[in-house]
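A.B. asks: mind folding the following:
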Amino acid sequence: MKLYSLSISFRSEDGKVNLLKAEHDLSSFGYFQRSSVREFMEFTSKILVERTAVCTRASVKEQDYMCHVYVRSDSLSAVLLADHEYPQRVAHTLLNKILDEFSNKVPKGIWSTAKPSEVDFPDLEPYLKKYQNPKEADAMTKIQTDLDETKIILHNTIEAVLQRGEKLDDLVLKSEGLSTQSKTFYKTAKKTNSCCVIL
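C.D. replies: As a prediction, the model looks like this:
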């Protein structure tokens, strides 16, 4: 999973897009390709902001990349360019978070005219680095990963028990915690299911 670009823009009422701040991770591209790749990413981000309706989130496929865009009701917009493996939910969580922080720290009066060098918002680079690993950056993804690992562990434990069928039979027969009726039920169920394969 990889994030390549995170940018913040403002779309004025006449449809013009003003890039306010952008951060890129171009380390996976050749040194001489980087300036062209950066220009392409900024161009793509601008088009996405121009073409996305206000109060809308979208994820758009472009060749080997996914472009995630969010245009808020105040026309402040953010675009995240990532690979296809990056989770969409985490991408949109990042866009929402970064726009909230930006609007709290940067005065609205300069959004339509300020150049990126004039905007004091150093938070893009740390966020781009932090969110490279969505499992570490996003609590929900981390919890889901932990749950998935737990399911795998439980699944392996059940499989291990099923592979010891004879020992399980012995345990059932010797168990004092099971009534005679339960033991009979187990034997009957085992005979009935003996023709079936457990997947």
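A.B. asks: rest of the way, CA atoms for contacts and neighbours
C.D. replies: Will do.
A.B. asks: quick one, what contacts the residue nearest to D25 when sequence neighbours are not counted?
C.D. replies: Using C-alpha to C-alpha, 6 or more residues apart in numbering and skipping the chain neighbours, the partner closest in space to D25 is Y4 (4.9 Å). Counting by C-alpha atoms under 8 Å, 6 or more residues apart in numbering, Y4 touches 24-26, 80-83.
A.B. asks: Proceed likewise with the subsequent sequence, for comparison:
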Amino acid sequence: MPILYSCVARGKNILVDHTSSNEGSFSQVASSALHNISTSSDYKTIYEADQYLFFVYVKSGVTYLCAAEKDYSRTKAYDYLLDIIEKTESYTVSQDSEFTQQQREEITKIMTNSSGKPVNTKLTKLQDDVDELQDIMIHNVEQILKRGDKLDDLMEKSDLLELQAQSFAKTTKKVHKKYWYKNARYKVILGVIIGIVVVTILVIIIVVAT
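C.D. replies: Here you go, the predicted model:
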């Protein structure tokens, strides 16, 4: 299957796009994806929507995107984008605003006629496998980092609970010590009173006996 949709965008603004299929709302999906695409550095990535893959290549602050079915070669898709980049880079570098009508027509023609650079089938398959493995590894690293953030939160909560437990233990010891002293004092006072009573009784008994 061929490339079904392609576009060139700066930030969230699609400068020019082209579609060769009426199957999906590619332009809407692309517009939505652009909100999540950073253009601060050059890189490439893949987004998945329904049964389609959206291949993204960011270069010099400009986003180049194309859509194809899931079984389409990743290598061919990126070769297609590289071909467009090479043929339109002079437009995107010199143009800070939207393209003129003539530029849009020229880029659309390039998108229509471009088929990517010719590649060897075996090498294409191998490169696709490598790219897929790379995507899986990146995804796994992102998940690990997310779990790492959650672990950090748990560690912070655990440390806080530990501090609260230590504070509670200290407070408990103070209260226990305070009441121990208070009970000891009451026992001493009670012992003194009993002693006085016993002595008084003994005195009375002695006096009566004599």
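A.B. asks: on that earlier part again, tell me which element the residue nearest to D25 of structure 1 is part of?
C.D. replies: Using DSSP states H and E, Y4 of structure 1 maps to strand 3-11.
A.B. asks: how much space separates the spatially most central residue of structure 2 from H139 of structure 2?
C.D. replies: Centroid-nearest residue in structure 2: K146, 5.5 Å away (criterion: C-alpha atoms, centre = their mean). K146 of structure 2 sits 11 Å away from H139 of structure 2, taking C-alpha to C-alpha, to the nearest Å as the criterion.
A.B. asks: and what of V93 of structure 2?
C.D. replies: From V93 of structure 2 across to H139 of structure 2, the span is 31 Å (C-alpha to C-alpha).
A.B. asks: one more: I196 of structure 2?
C.D. replies: Distance of I196 of structure 2 to H139 of structure 2, given as C-alpha to C-alpha: 85 Å.
A.B. asks: please apply the same query to G195 of structure 2.
C.D. replies: Distance from G195 of structure 2 to H139 of structure 2, counting by C-alpha to C-alpha: 82 Å.
A.B. asks: cool, and E106 of structure 2?
C.D. replies: Look at E106 of structure 2 and H139 of structure 2: by C-alpha to C-alpha, they are 37 Å apart.
A.B. asks: aligned partner of D149 of structure 2 in structure 1?
C.D. replies: Using TM-score structural alignment, D149 of structure 2 lacks an equivalent in structure 1.
A.B. asks: tell me, how many residues neighbour C7 of structure 2?
C.D. replies: If you count neighbours by other C-alpha atoms under 10 Å, C7 of structure 2 ends up with 25.
A.B. asks: ok, it - contacts?
C.D. replies: Applying C-alpha under 8 Å, 6+ apart, we find C7 of structure 2 in contact with 14-18, 64-66.
A.B. asks: need the strands for structure 1, in chain order.
C.D. replies: Applying DSSP state E to structure 1 gives strands spanning 3-11, 17-24, 56-62, 65-71, 76-83.
A.B. asks: longest helix of structure 1?
C.D. replies: helix 139-163 (DSSP state H).
A.B. asks: give the buried residues for that helix.
C.D. replies: For helix 139-163 of structure 1, a neighbour-count test (16 or more other C-alpha atoms under 10 Å) marks T141 as buried.
A.B. asks: which other helices and strands does it contact?
C.D. replies: helix 134-137 (3 or more C-alpha pairs under 8 Å, 6 or more residues apart in numbering; DSSP states H and E).
A.B. asks: between the contacts of Y4 of structure 1, which sits nearest C55 of structure 1?
C.D. replies: Proximity of the contacts of Y4 of structure 1 to C55 of structure 1 (C-alpha to C-alpha) peaks at L80, which lies at 16.5 Å.
A.B. asks: tally of neighbours for the closest one?
C.D. replies: L80 of structure 1: 26 surrounding residues under other C-alpha under 10 Å.
A.B. asks: mind telling me what it corresponds to in structure 2?
C.D. replies: So, by TM-score structural alignment, L80 of structure 1 is matched to C66.
A.B. asks: want to throw the strands of structure 1 into a markdown table with distance to Y131 of structure 1?
C.D. replies: Converted to a markdown table, the strands of structure 1 look like this (distance: least, C-alpha to C-alpha, whole Å):
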| stretch | distance to Y131 of structure 1 |
| --- | --- |
| strand 3-11 | 8 |
| strand 17-24 | 13 |
| strand 56-62 | 17 |
| strand 65-71 | 14 |
| strand 76-83 | 11 |
